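Colleague: Fold the stuff below for me.
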Amino acid sequence: MLIRIFDFLFSFFGLLFLWPILLIICVLGYFDTGSPIFRQERVGRNQKPFTLIKFRTMPVNTQSVATHLVGASSVTKLGSFLRKTKLDELPQLINVVKGEMSLVGPRPCLFNQKELIDAREARGVFQVLPGVTGLAQVNEIDMSTPEKLAEWDEKMIQTMSLKNYFTYLIQTATGKGSGDRV
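Modeller: Down below sits the predicted model:
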């Protein structure tokens, strides 16, 4: 319950104070791809679908698959910058405010990632809200290794505490972990 309160407060005030940056990225994204906001159905808590919101980092017509399956040439120049700085994740603060995500939790996968869904189901990972960042992300484990990712997600869930919550947030904000490998 305390983590949900922190999630809401940090996300709400993040959106409140960062709206000028969000607006600038939207304008730049409009010139970059013609459609700066990316929405995609993802697997949420208890495997219920929700719509993830991010800044678009690839052209509009890019195939809807896991990032590691898309070629690096598909990422735009602005998209590359947004990914390196993790600014492409900022719109997910809306998902956190709405209660669909937490700031810290397992990264939400696509419904077509059957191997990852099965591995996470077996480990009880879907019992918690998906997150913007987590233990796997700060340790450079992405969705290209589904079994390993599910294992680290389970480890994060079992060891979650306020201290770890803040540790993962600080590590993400200071650039630990490279995110998805593209």
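Colleague: going forward, measure contacts between C-alpha atoms and count neighbours the same way
Modeller: Noted.
Colleague: Tell me if Lys54 really is in a helix.
Modeller: No: with DSSP: H, G, I helix; E, B strand; the rest coil as the criterion, Lys54 is strand rather than part of a helix.
Colleague: so it sits right up against Asp88, yeah?
Modeller: Yes: Lys54 is within contact range of Asp88, at 5.6 Å (criterion: CA atoms under 8 Å).
Colleague: Give the residue from these two that has the larger number of neighbours.
Modeller: Asp88 (24 against 20; other CA atoms under 10 Å).
Colleague: Excluding residues flanking it in the chain, which one is nearest Asn139?
Modeller: Nearest non-adjacent residue to Asn139, counting by CA to CA, 6 or more residues apart in numbering: Gly177, 5.4 Å away.
Colleague: for the longest helix along the chain, packing partners?
Modeller: Looking across the chain with DSSP state H, the single longest helix is helix 2-33. Contacts defined by 3 or more CA pairs under 8 Å, 6 or more residues apart in numbering; DSSP states H and E place helix 2-33 against strand 49-55, helix 77-85, helix 92-97, strand 102-104.
Colleague: Now the spatially most central residue of the chain: closest residue in space, sequence neighbours ignored.
Modeller: Nearest residue to the geometric centre of the chain (CA atoms, centre = their mean): Val132, 3.8 Å. Nearest residue to Val132 in three dimensions, chain neighbours excluded: Leu103, at 5.0 Å (CA to CA, 6+ apart).
Colleague: same thing with Gln92?
Modeller: Nearest to Gln92 is Ile53, by CA to CA, 6+ apart, at 5.4 Å.
Colleague: For that neighbour, give its distance to Leu93.
Modeller: Taken as CA to CA, to the nearest Å, the spacing of Ile53 relative to Leu93 amounts to 9 Å.
Colleague: one more, for comparison:
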Amino acid sequence: MEYKEREIRPITIDVDRQHKRYGYRAIKRGFDFLASLAGLVILFPLFLLVAIAIKIEDPKGSVFYSQIRLGKNQTPFKMYKFRSMVSNADELLTRLLNQNEIDGAMFKMHDDPRVTKTGRFIRKYSIDELPQLLNVLLGQMSLVGPRPPLPREVEEYTDYDKQRLTVKPGCTGLWQATVRNSVGFDEMVKLDLIYISRRSIGFDLYVIIKTLIVFIKPNAY
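Modeller: Below is the predicted model:
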């Protein structure tokens, strides 16, 4: 199932239909809760090793990094990650915005000077994202769904873009599991809307399996 080179037509999400999918949403939430709880327990030794590595490289900085993101219906929540950048990364961002390599309401820079050595490694294997299992456990996120954007990014959204905020955000999604960083903002939105319009238990499992493959054989970051 390839999406990178396929021409994708504009998609309109039937919000009412998505809201009424009670059975799917209940199963999805149950799976999210059990999987995130199991993941946090099983991955605790890895969490400890990553925390030690982050502290060795930058003793003054915190192990975790939290950031306000917008979830379903633009509801704000605090999203957690392992810190992969220098402690004053947010302050340095304003100096780097003119070097953004992606068009649209999102910032990406291939050789971001704010990223630490440990950060590059955990980003390559998406380990920095694992603390978001806590967000899933709390019901703020799902394992699969559109990535939650920053408030400043949503300020630049069109009504079309905002359709990706009609469902609960996810730790991984269709674009991360397939094309990842090789597409721009518009393509990311289209892939998110494809996921929302087609989402099902089977499609969620497909995205999760593709994501696990990325863990084993990561794309170039």
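Colleague: Quick check: the equivalent of Ile213 of the second structure over in the first structure vs Leu103 of the first structure, distance?
Modeller: Aligned by TM-score structural alignment, Ile213 of the second structure pairs with Thr174 of the first structure. Applying CA to CA, the value for Thr174 of the first structure to Leu103 of the first structure is 15 Å.
Colleague: For the equivalent of Arg120 of the first structure over in the second structure, which non-adjacent residue is spatially closest?
Modeller: Counting by TM-score structural alignment, Arg120 of the first structure lines up with Asp161 in the second structure. Nearest residue to Asp161 of the second structure, sequence neighbours excluded (CA to CA, 6+ apart): Val189, at 6.3 Å.
Colleague: so which strand or helix has the one you found?
Modeller: helix 185-198 (DSSP states H and E).
Colleague: now that helix: which residue numbers in the first structure?
Modeller: With TM-score structural alignment as the criterion, helix 185-198 of the second structure aligns to 146-159.
Colleague: Give the full set of residues in contact with Pro20 of the first structure.
Modeller: If a contact means CA atoms under 8 Å, 6 or more residues apart in numbering, then Pro20 of the first structure has no contacts.
Colleague: Pull up the aligned stretch in the second structure for stretch 21-32 of the first structure.
Modeller: Going by TM-score structural alignment, stretch 21-32 of the first structure sits over residues 46-57 in the second structure.
Colleague: mean shift of that stretch relative to the first structure?
Modeller: After superposition onto the first structure, stretch 46-57 of the second structure sits on average 1.4 Å from its aligned residues (mean CA distance after the TM-score superposition for the first structure).
Colleague: what comes into contact with that stretch?
Modeller: Contacts for stretch 46-57 of the second structure (CA under 8 Å, 6+ apart): 61-63, 82-84, 118-119.
Colleague: Now find how far off-centre that stretch is within its chain.
Modeller: Centre-to-centre, stretch 46-57 of the second structure and its host chain are 21 Å apart (CA atoms, centre = their mean, to the nearest Å).
Colleague: same question, stretch 148-162 of the second structure
Modeller: 15 Å.
Colleague: Now do the buried residues in it.
Modeller: Applying a neighbour-count criterion of 16 or more other CA atoms under 10 Å, one finds 148-150, 154, 161 buried in stretch 148-162 of the second structure.
Colleague: before we move on, the earlier item: which position in the second structure pairs with the residue nearest to Gln92 of the first structure?
Modeller: Ile53 of the first structure maps onto Tyr80 in the second structure, by TM-score structural alignment.
Colleague: just Arg4 of the first structure next, same as before
Modeller: In the second structure, Arg4 of the first structure lands on Arg29 (TM-score structural alignment).
Colleague: does that match really touch Leu143, like I thought?
Modeller: No: assessed by CA under 8 Å, Arg29 of the second structure is found out of contact with Leu143, at 9.3 Å.
Colleague: Name the residues contacting each of those two.
Modeller: Joint contacts of Arg29 of the second structure and Leu143 (CA under 8 Å, 6+ apart) do not exist.
Colleague: Those two - which one has more neighbours?
Modeller: Shown here are Arg29 of the second structure and Leu143; by other CA under 10 Å, Leu143 has more neighbours (26 against 17).
Colleague: ok, the more buried one - contacts?
Modeller: Contacts of Leu143 of the second structure (CA under 8 Å, 6+ apart): 32, 36, 133, 136, 170-172, 208.
Colleague: can we see that at 7 Å?
Modeller: Neighbouring residues of Leu143 of the second structure by CA atoms under 7 Å, 6 or more residues apart in numbering: 32, 136, 170-172.
Colleague: Between Ile53 and Leu93 of the first structure, tell me which one has more neighbours.
Modeller: Leu93 (25 against 20).
Colleague: count of residues packed around the aligned residue in the first structure for Arg123 of the second structure?
Modeller: Residue pairing (TM-score structural alignment): Arg123 of the second structure is matched to Arg83 of the first structure. Neighbourhood size, Arg83 of the first structure [other CA under 10 Å]: 19.
Colleague: quick one: Arg83 of the first structure from Lys163 of the first structure, how far?
Modeller: For Arg83 of the first structure, the distance to Lys163 of the first structure (CA to CA) stands at 26 Å.
Colleague: what's the answer for Cys109 of the first structure, then?
Modeller: Cys109 of the first structure sits 26 Å away from Lys163 of the first structure, taking CA to CA as the criterion.
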